[in-house]
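Enquirer: Pasting a predicted model and its sequence here:
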Amino acid sequence: MEASDQAEPKPVKKVQKSGGLAETTRFLLFLFLFAIILRSFIVAPFMIPSGSMLPRMMIGDYLFVAKWPYGFSRYSIPFGLASFDGRILANEPERGDIVIFQYPGRRDEDYVKRLIGLPGDTVQVRGGQIVLNGEAVPRVRIADYLMPLTANSPCRYVEPEAERPAVMADGRTYCAYRRYRETLPSGRSYQVLDQYSGSGDDTPVFVVPEGHYFMMGDNRDDSLDSRFSQDAGGVGFLPADHLVGRALITFFSTDGSAAWLKPWTWLTAARWDRIGETY
């Protein structure tokens, strides 16, 4: 018999499909763990909800917070996943740092303030000027801060006597605040607002306890900070364990005029000049 001219067909290999529910679940779990590690030990997002840090930070600023500079505590870990006491790899913050921290009272909220006093420091405010370890911190009056009046940033004056007329320029309305430049003993300099002679402008002498810090907002008359006790709604002395991280960079900022269902308004509402600001 003659051999057949047609070759026998080769068997087709079946490709086993991978994936499915199990693989999707593994991927989502990996993504979740990566996000937890990123937010716990590297950077985390934070939105500025109030004007207590004007003029440096505005309502609607979104920034990344560096988690590594001060070490880690249970307040550094999101979603309440950690319960240990103390800090791991703890490092001392510096005067003048803009710090994000867990409010030390009953409210489960993150705050942002500037660190003014280290453990052992004496801090007092006299006539609106900080006296640090017995030495007055230089404060120089500079031009008024003109804040654009927008949907999320109204002209907020803490008392009627502090109110000042709005400024019109370039077809826009601005809120005017008295502004000063403050310089710490290290030479670190920044701007602060002082609206009027309020209760926070003259304080007793505070002695910062060991393991605690003294925090103040840059908008001095619109900040409940370490000058005020927790019973009065303030921060009091901040325990070191409550440090979360240091302000790093602004990655987005909005004036509040955008509508979620109108994506094109996200571009017009963005404060492009603030994006990329570092601290």
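Expert: On my side now, so go ahead. Predicted model, so just to flag it, every value in this text is computed and none were measured. Numbers count the residues shown, from 1 in each chain.
Enquirer: C-alpha from now on. contacts and neighbour counts both.
Expert: Will do.
Enquirer: Pull the number of nearby residues for Thr268.
Expert: 13 (other Cα atoms under 10 Å).
Enquirer: Spell out the secondary structure type for it.
Expert: When classified by DSSP: H, G, I helix; E, B strand; the rest coil, Thr268 comes out as helix.
Enquirer: swap in Ala22?
Expert: Once three-state DSSP is applied, Ala22 turns out helix.
Enquirer: Now for Ile98: which residues touch it?
Expert: Going by Cα atoms under 8 Å, 6 or more residues apart in numbering, Ile98 touches Val112, Lys113, Arg114, Leu115, Arg246, Ala247, Tyr279.
Enquirer: hold the first one in mind and look at this next one:
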Amino acid sequence: MATKTTAGNSFVETIKTIVYALLIAGVFRTLFFQPFWIPSGSMKQTLLIGDFLFVNKMAYGYSYASCPTIRIPRLGVNIDAKTICGFIDGDNTRVLGGEPERGDVVVFRHPVTGIDFIKRLVGMPGDKVQVKGGVLHINGKAVQLTADGTFDEVKEPQGPIGNYPRCINGPVGEGGLCQKERQIETLPGGSSHAILNIRNQSTDHTGIYHVPEGHYFFMGDNRDNSTDSRVDQSLNGVGYVPYENLIGRADRIMFSAAGRSMLFFWDWRSDRYFKAIE
């Protein structure tokens, strides 16, 4: 009888330990750092498909978007952040709010779909943003651009989805060298980073975007392969992103997996361990 009681108590303690561990992990993820895995090439070369990083949530304070959205399609689980933290939603405000800086690489919640995106902040509240001939203009002035050769990669399926990269030197056969034009872009305030260009397309020629107060304008560094604020939300783009939808700042890559899964450690990129994000 004592053995059954002991076994029962052991089972209960195990369940308690698991629950406490999940609660601690949930609080840690909500308040401090959120893991994020890069699924697409929209931020090349700054971020590559398969990069794994932690998002600093303390950088901008907290809103409903700071709570995790839990989606497990196979199990039918779809718990939105607003379901968990909807009580602090509204008025486009944050608790212990901090202002992002132009040039930050930011993870934010899409204003319509609720999906997490990662892009570079280029337009601040009140800015006038336009792209003319592939060159970003802010408040009527072109940003500084410096030619920086090419970004080279192998033409092969990338990541779990297996998409092929687009090339400026196409057509390129599988296993061939795929190139993109690379430039160093310097934003007002002095933040510099590499951007990539592939070809002339509609998003290289836009009207003037007037960024509303309390909102931000984002673009991907891989300019011709990014769904961002240049495309309106009604057309499946990002549009202007409210302050409360910011999740956090991406500061450093922890590790990077070049294969179909981040669990395939033999495909990890050793040169990207703890790499700072610029």
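Expert: Yep, that arrived. This structure is a prediction, so every number in the text was calculated from the model and none was measured.
Enquirer: what's the TM-score here?
Expert: Here the superposed chains carry a TM-score of 0.84, computed using TM-score structural alignment, normalised by the length of the second structure; 252 aligned residues with a Cα RMSD of 2.3 Å.
Enquirer: returning to that earlier point: which of the contacts of Ile98 of the first structure has the most neighbours?
Expert: In the contacts of Ile98 of the first structure, the most neighbours by other Cα under 10 Å go to Val112, 27 neighbours.
Enquirer: Looks like that residue contacts Phe101 (just checking).
Expert: Yes. Val112 of the first structure is within contact range of Phe101, at 6.4 Å (criterion: Cα atoms under 8 Å).
Enquirer: Could you measure from the nearest residue to Val172 of the second structure once chain neighbours are set aside over to Gly189 of the second structure?
Expert: In this structure, Val172 of the second structure finds its nearest non-sequential neighbour in Cys178, 6.6 Å apart by Cα to Cα, 6 or more residues apart in numbering. As judged by Cα to Cα, to the nearest Å, Cys178 of the second structure and Gly189 of the second structure stand 33 Å apart.
Enquirer: Ile138 of the second structure too?
Expert: 12 Å.
Enquirer: quick one on the thing from earlier: tell me how many other residues crowd the residue nearest to Val172 of the second structure.
Expert: Counted with other Cα under 10 Å, Cys178 of the second structure comes out at 23.
Enquirer: What's it aligned with over in the first structure?
Expert: Superposed on the first structure with TM-score structural alignment, Cys178 of the second structure falls opposite Cys175.
Enquirer: mind checking which helix or strand that match is in?
Expert: strand 172-183 (DSSP states H and E).
Enquirer: Please name every helix or strand in contact with that strand.
Expert: strand 139-148, strand 167-169, strand 189-193 (3 or more Cα pairs under 8 Å, 6 or more residues apart in numbering; DSSP states H and E).
Enquirer: Tell me who's in contact with Ala7 of the second structure.
Expert: No contacts exist for Ala7 of the second structure under Cα under 8 Å, 6+ apart.
Enquirer: Is Val205 of the first structure in contact with Gly117, as I believe?
Expert: No. In this structure Val205 of the first structure lies outside contact range of Gly117 using Cα under 8 Å: 11.8 Å.
Enquirer: Secondary structure of Thr25 of the first structure: a helix, I assume?
Expert: Yes. When three-state DSSP is applied, Thr25 of the first structure is found to be in a helix.
Enquirer: and it, how many residues sit next to it?
Expert: 12.
Enquirer: which position in the second structure aligns with it?
Expert: So Thr25 of the first structure corresponds to Ile15, using TM-score structural alignment.
Enquirer: where do the helices sit along the first structure?
Expert: Using DSSP state H, the helices of the first structure run over residues 20-41, 264-269.
Enquirer: Pick out the residue closest to the middle of the second structure.
Expert: With distances taken as Cα atoms, centre = their mean, the residue of the second structure nearest its centroid is Ile118 (1.6 Å).
Enquirer: Surely it and His110 touch.
Expert: No. Ile118 of the second structure lies out of contact with His110 (Cα under 8 Å); the separation is 9.8 Å.
Enquirer: any chance of the contacts of Ile98 of the first structure in TSV, plus distance to Gly80 of the first structure?
Expert: Output for the contacts of Ile98 of the first structure, formatted as TSV (distance: Cα to Cα, whole Å):
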residue	distance to Gly80 of the first structure
Val112	19
Lys113	22
Arg114	25
Leu115	25
Arg246	20
Ala247	21
Tyr279	27
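Enquirer: In strands, which of the residues you listed fall?
Expert: In strands, defined here by DSSP state E, the members of the contacts of Ile98 of the first structure are Val112, Lys113, Arg114, Leu115, Arg246, Ala247.
Enquirer: so which two of these are the farthest from each other?
Expert: Leu115 and Ala247 (11.7 Å; Cα to Cα).
Enquirer: shared neighbours, these two?
Expert: Asp97, Ile98, Val99.
Enquirer: who's in contact with the last one?
Expert: Spelled out, it's Val99 of the first structure. Val112, Lys113, Arg114, Leu115, Leu243, Val244, Gly245, Arg246, Ala247.
Enquirer: what do you get for Val143 of the second structure?
Expert: Val135, Leu136, His137, Glu185, Thr186, Leu187, Pro188.
Enquirer: For the last one, which non-adjacent residue is spatially closest?
Expert: Translated: Pro188 of the second structure. Val143 (7.2 Å).
Enquirer: The first structure: which residue goes with the one you found?
Expert: So, by TM-score structural alignment, Val143 of the second structure is matched to Val137.
Enquirer: and among the helices and strands packed on strand 172-183 of the first structure, the most buried is which?
Expert: Ranked by mean neighbour count, these are led by strand 189-193 with a mean of 20 (mean count of other Cα atoms under 10 Å).
Enquirer: who does that strand touch, helix- and strand-wise?
Expert: strand 172-183.
Enquirer: residues in contact with the strand it packs on?
Expert: 137-149, 154-155, 164-168, 189-195.
Enquirer: Any idea how many residues pack against Phe108 of the second structure?
Expert: If we define neighbours as other Cα under 10 Å, then Phe108 of the second structure has 24 of them.
Enquirer: That one touches Tyr243, doesn't it?
Expert: No. Under the criterion of Cα under 8 Å, Phe108 of the second structure is not in contact with Tyr243, lying 9.2 Å apart.
Enquirer: Please say which position in the first structure Phe32 of the second structure maps to.
Expert: So, by TM-score structural alignment, Phe32 of the second structure is matched to Ile42.
Enquirer: Let me know how buried the closest residue to that match other than its chain neighbours is, in neighbour terms.
Expert: Nearest in space to Ile42 of the first structure, with sequence neighbours left out and distances taken as Cα to Cα, 6+ apart, is Lys67 at 5.1 Å. Lys67 of the first structure: 24 surrounding residues under other Cα under 10 Å.
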